[in-house]
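> Can you look at this prediction? I've put the sequence above it.
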Amino acid sequence: MRKFNGLRPQDVVLLLKLVAHPHQAWLGKDLAQSLHLSASEVSEALARCRFSRLLAADPQALRVQRHALLDFLCYGLPYAFAVQPGAPARGLATGASAPPLVQTFGPEPAYVWPGALGSQWGIAVEPLYPQAPAAAQQDAQLYGLLALTDALRLGRPREVQLARQLAEQQLTASALASAARG
């Protein structure tokens, strides 16, 4: 049987976690714990990200190719991992209803990841993978990046435009922080 090398949704979340914490020296088990994945899922995700050239080929370094990731987030993600708003539900705010976009667009109409983790009512949006809300609730930087990602996936023009600008700023700031460290 041929090995599947295509990206999976949790791969995007893993890359965003690495971008959110550029100074962290990650071990696979630490990434697995923080993302609520198994160690083997993290290992396979890293291999797929390297194959897709979103992560540097060096197995000793977890260096995200930020320009490639930004291009994928803006132009590939909405098609590869498309989402349609669902039924009203209670959950954790996402997209334009969560920081950093909520300051511009306000909380209504609210988009939420449905589940017991949140208390906001809104329109349900399926997260990139089932454990993403739990991982986001433990990490504010990751939560912000996932909210931007969902704004890009939902595809409302004004929200997409601002989400692209903010994603570019955050990826650039992360790159500058990594360069200053290295």
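Here it is on my side, so go on. Numbers count the residues shown, from 1 in each chain.

> Every contact and neighbour count from this point should use C-alpha atoms.
Fine.

> The chain: helices as residue ranges?
Using DSSP state H, the helices of the chain run over residues 9-20, 28-35, 39-51, 66-71, 77-80, 102-105, 132-137, 140-154, 157-181.

> Figure out which of these is closest to Pro88.
helix 140-154 (15.8 Å; CA to CA).

> buried stuff in the closest one?
Neighbour counts using 16 or more other CA atoms under 10 Å place 141-154 of helix 140-154 among the buried residues.

> contact partners of it?
By CA atoms under 8 Å, 6 or more residues apart in numbering, the surrounding residues in contact with helix 140-154 are 13, 16-17, 20-21, 73-74, 77-79, 81-85, 94-96, 98-101, 127, 135-137, 159-160, 163-164, 166-167.

> okay, now the one to match up with it:
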Amino acid sequence: MLQLRASDLGGLQEALDEIDLQPQSECTHRSIAAETRVSVSEVNAAIRRASRCGLVRKSGRTGRPEADNAGLLEFIVHGVKYVYPAERGEPARGIPTAFAAPLLAEELAMDDDLLPVWPYASGSVMGYSLSPLYKSAAYAAARDPILYELLALLDVFRIGRQREKAIAHRLLKERLP
């Protein structure tokens, strides 16, 4: 098992930078379900709930659902820790999250303590397990670098300190125009 240190992140970030981030097909409920290992009915119900609370709205151009990024950012910054409380678990192998993710680790000095990871059998980092938002979040994040960054930033608001949250807030604002 490996333990992640800040010096180990250079290669991981380079690999993430080389991945083609252009969507390969139209985003549908079925494609979202396949990419995230969430059932189609759960995807549909989640979009309906997000619409009712104002986090998703219909696009004026296409009539398809699209995120209300301002509302989403407000929810993440002020509400996510209450709706999705973080549960710290035993040491595990997994994917680094929150301030241990490559995106934030570059900006923060980390010590040699165990760092937060989503438990994932194919992960190569040893840390303390942190409950993900959904049981298949680590699988989906491993397949999609943009989703990985967004979920890791979201986790900062679940477990981070003020300085970490300020950095995550800035990075989220850059990613949610």
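Looks like it came in fine. Quantities reported herein were computed from a predicted structural model and do not represent experimental measurements.

> mind checking the longest strand of the first structure?
strand 88-94 (DSSP state E).

> Just the residues contacting that strand, thanks.
Outside strand 88-94 of the first structure, the residues that reach it (CA under 8 Å, 6+ apart) are 110-124, 133, 146-147, 150-151.

> Show me which of those residues are buried.
The buried subset of these - by 16+ other CA under 10 Å - is 110-114, 118, 120-124, 133, 146-147, 150-151.

> Looking at the residues you listed, spot the one nearest Arg53 of the first structure.
Leu146 (20.6 Å).

> Give me the aligned partner of that closest one over in the second structure.
Alignment note: Leu146 of the first structure maps to Leu151 in the second structure; criterion TM-score structural alignment.

> one step back: what's the mean distance for the longest strand of the first structure versus the second structure?
In the superposition against the second structure, strand 88-94 of the first structure averages 1.1 Å from its aligned positions (mean CA distance after the TM-score superposition for the first structure).

> in the second structure, what residues pair with that strand?
Counting by TM-score structural alignment, strand 88-94 of the first structure sits on residues 91-97 of the second structure.

> ok, Tyr129 of the first structure touching Leu14?
No - using CA atoms under 8 Å, Tyr129 of the first structure makes no contact with Leu14, being 11.0 Å away.

> More neighbours: the two, which one.
Leu14 (22 against 13; other CA atoms under 10 Å).

> dump the residue contacts of that one.
Leu31, Leu35, Val42, Ala45.

> Neighbour count added to those residues, as a markdown table?
Output for those, formatted as a markdown table (neighbours: other CA atoms under 10 Å):
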| residue | neighbour count |
| --- | --- |
| Leu31 | 18 |
| Leu35 | 23 |
| Val42 | 23 |
| Ala45 | 23 |
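
> Farthest pair within these?
So, the contacts of Leu14 of the first structure by CA to CA: farthest apart are Leu35 and Ala45, at 11.8 Å.

> Could you state which residue of the second structure sits nearest its centroid?
Leu151 (0.9 Å; CA atoms, centre = their mean).

> What does Pro133 of the first structure correspond to in the second structure?
Match for Pro133 of the first structure (TM-score structural alignment): Ala138.

> That match contacts Pro119, doesn't it?
Yes - taking contacts as CA under 8 Å, Ala138 of the second structure lies within contact range of Pro119: 7.3 Å.
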